[in-house]
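Asks: Structure, please.
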Amino acid sequence: MVAELAPGFLVASPSLTDPNFKRSVVLLIDHRPEGSLGFVVNRPAQNVTFRGVVDELGFAPEDHPPPNLPVMVGGPVQPHTGWIVFDPTTAAGTDDDCIKVSEKLSVSASRDFLRDVARERSVSRHLLILGYAGWGAGQLDQEIRQGAWIPVDVKESILFETPWDDRWKGALAVLGIEPAYLVGQISEA
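Replies: Just a heads-up that it's a prediction; the model follows:
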């Protein structure tokens, strides 16, 4: 049972066919009556890597190039805005623009912080994400009631240790759900 939606995962049910969210795992970082915000964490951007982004921005040091990690497409809203989701317990330091989501999760959209991560490897566990998913007032609650999303407690290991293409199955496993047993279409009685 999920105590609070945020921070937490939203796992797309098989009935969710929107191409932006089909078989997605969303890290929900904010959920309020006014709306919600999260990041899809299992959909890599095509031909975009962490190394490529920091090279293009001129942030990569020549003596130790950053890892060639995939960049995630966080959602359809502001797709050119970059976010770093990271484990602050592995950070050498953070800046004032970092938002604490939980004890082991923080978020930053700061270019300065991205530069520090690229140059100093100040954070060993991180994801670079472009764009985000947003919901208006009451919209996410309605989608959950309709069966589009399965709320799951957040597990940092799924974000930082599980390969992106195994995160959907891994998030369902937190609840003991085997994907093969999920119902494909949910209807209202």
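
Asks: contacts and neighbour counts: CA atoms only from here.
Replies: Noted.

Asks: Nearest spatial neighbour of R23, chain-adjacent residues omitted?
Replies: Nearest non-adjacent residue to R23, counting by Cα to Cα, 6 or more residues apart in numbering: A12, 5.3 Å away.

Asks: and for stretch 50-66, what are the contacting residues?
Replies: By Cα atoms under 8 Å, 6 or more residues apart in numbering, the surrounding residues in contact with stretch 50-66 are P67, N68, L69, P70, V71, L114, R115, A118, R119, R121, L128.

Asks: Now restrict the residues you listed to buried residues only.
Replies: Those of the contacts of stretch 50-66 that meet the buried threshold are P70, V71, L114, R115, A118, R119, R121, L128, by 16 or more other Cα atoms under 10 Å.

Asks: To compare against the first, here's the next sequence to fold:
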Amino acid sequence: MSSPDQKDETQNLTGKVLIAMPGMADPRFQRSVVLICAHSEEGAMGLVLNHPLPEIKFTELLEQLGIDVEDTARHIEVRFGGPVEPARGFVLHSVPEHGDDPEGRLRIGSALAMTSTRDILEDLARGQGPEDAVLALGYAGWGPGQIEAEMLQNGWLTGDGVEELIFGAAHEEKWQLALRAQGIDPSLLSAAAGRA
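Replies: Below is the predicted model of the structure:
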């Protein structure tokens, strides 16, 4: 018998990380770690955490947007957030655990949020704004039930989001760190899937 609350059995993945399994078919997501920023029955939205875009400079993007860059401007790393709307920017940043969220800020956890408004870019250009921040261009998106289907096909492993994966650690180490945080030895997982 199914209960009226059957929809509640689907886990909300907001604030979790998706770790690409070795057999990930989509080359854009191979060895990716993705932070899920929003998840509902309508779909999911996330940002890739470990694919930097070193050829794109934050200050150059600000200048293209007509934002004055001061000498005190923060050095903000630019990353590939995902293949959807690659010209759109999202600032993933730390926030105080308590307090109100202004319009345009999506709180992901108690001390983490995503903002896509011009205000945060202007603050960063003046050397102000959140203590920890990265800029992601584009995002990863899934339609209704799509992320759950990909997980059932062994495309993704879920885990808890770790601040080190977002703002610390070398990008080439994040996939292994995310797996180890879940108690999985990456070398055993890779060996089981085979290597080319």
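
Asks: How close are the two chains, by TM-score?
Replies: The TM-score (TM-score structural alignment, normalised by the length of structure 1) is 0.87; 180 aligned residues with a Cα RMSD of 2.0 Å.

Asks: what does L137 of structure 2 align to in structure 1?
Replies: In structure 1, the residue paired with L137 of structure 2 is L130, using TM-score structural alignment.

Asks: ugh, wrong one, K16 of structure 2
Replies: K16 of structure 2 maps onto G8 in structure 1, by TM-score structural alignment.

Asks: give the contact list for that match.
Replies: By Cα under 8 Å, 6+ apart, G8 of structure 1 lies in contact with L27, L28, I29, P151, V152, D153, V154.

Asks: my guess is the fourth one is in a strand, correct?
Replies: Spelled out, that is P151 of structure 1. Yes: looking at P151 of structure 1 with DSSP: H, G, I helix; E, B strand; the rest coil, it is inside a strand.

Asks: what's around it, how many residues?
Replies: The number of residues packed around P151 of structure 1, counting by other Cα atoms under 10 Å, is 24.

Asks: Disregarding residues adjacent in the polypeptide, which is nearest to it?
Replies: By the measure of Cα to Cα, 6+ apart, the closest residue to P151 of structure 1 outside its immediate chain neighbours is L10, 4.7 Å from it.

Asks: what sits against that neighbour?
Replies: V25, V26, L27, L28, W149, I150, P151, V152 are the contacts of L10 of structure 1 under Cα under 8 Å, 6+ apart.

Asks: cool, W164 of structure 1 as well?
Replies: With Cα under 8 Å, 6+ apart, W164 of structure 1 has these contacts: V41, N42, R43, P44.

Asks: Would you mind measuring from the residue nearest to R23 of structure 1 to A60 of structure 1?
Replies: According to Cα to Cα, to the nearest Å, A12 of structure 1 and A60 of structure 1 sit 35 Å apart.

Asks: cool, and T90 of structure 1?
Replies: Counting by Cα to Cα, the gap from T90 of structure 1 to A60 of structure 1 is 20 Å.

Asks: the more surrounded of these two?
Replies: For the pair T90 of structure 1 and A60, the greater number of neighbours falls to A60 (22 against 13), based on other Cα under 10 Å.

Asks: tell me the SS of that one?
Replies: Classification of A60 of structure 1 using three-state DSSP returns coil.

Asks: ok, which stretches of structure 1 are helices?
Replies: 50-56, 111-120, 139-145, 156-160, 167-174 (DSSP state H).

Asks: residues of the shortest one that come out buried?
Replies: Neighbour-count burial for helix 156-160 of structure 1, with 16+ other Cα under 10 Å as criterion, is recorded at I158, L159, F160.

Asks: That helix vs structure 2 - mean distance after superposition?
Replies: Averaged over the aligned pairs, helix 156-160 of structure 1 sits 1.3 Å from structure 2 after superposition, using mean Cα distance after the TM-score superposition for structure 1.

Asks: what's the answer for the longest one, then?
Replies: Compared with structure 2 after the fit, helix 111-120 of structure 1 shows a mean deviation of 1.6 Å (mean Cα distance after the TM-score superposition for structure 1).

Asks: which residues of structure 2 does that helix align to?
Replies: Mapped onto structure 2 using TM-score structural alignment, helix 111-120 of structure 1 spans residues 118-127.

Asks: Name the residues that touch that stretch?
Replies: 59, 62, 67-74, 91, 129-130.

Asks: Kindly report the same for stretch 128-135 of structure 2.
Replies: Counting by Cα under 8 Å, 6+ apart, residues outside stretch 128-135 of structure 2 touching it are 58, 73-74, 76-79, 89-95, 120, 123-124, 167.

Asks: The same query, at a cut-off of 7 Å, please.
Replies: 76-79, 89-95, 120, 123, 167 (Cα atoms under 7 Å, 6 or more residues apart in numbering).

Asks: for it, how far is the first residue from the last?
Replies: 15 Å.

Asks: What residues sit buried inside it?
Replies: Those buried within stretch 128-135 of structure 2 under the rule 16+ other Cα under 10 Å are G129, P130, D132, A133, V134, L135.

Asks: Against M45 of structure 2, how distant is the closest residue to M24 of structure 2 other than its chain neighbours?
Replies: The shortest distance from M24 of structure 2 to any residue other than its chain neighbours is 5.3 Å, reached at G155 (Cα to Cα, 6+ apart). To M45 of structure 2, G155 of structure 2 is 16 Å away according to Cα to Cα.
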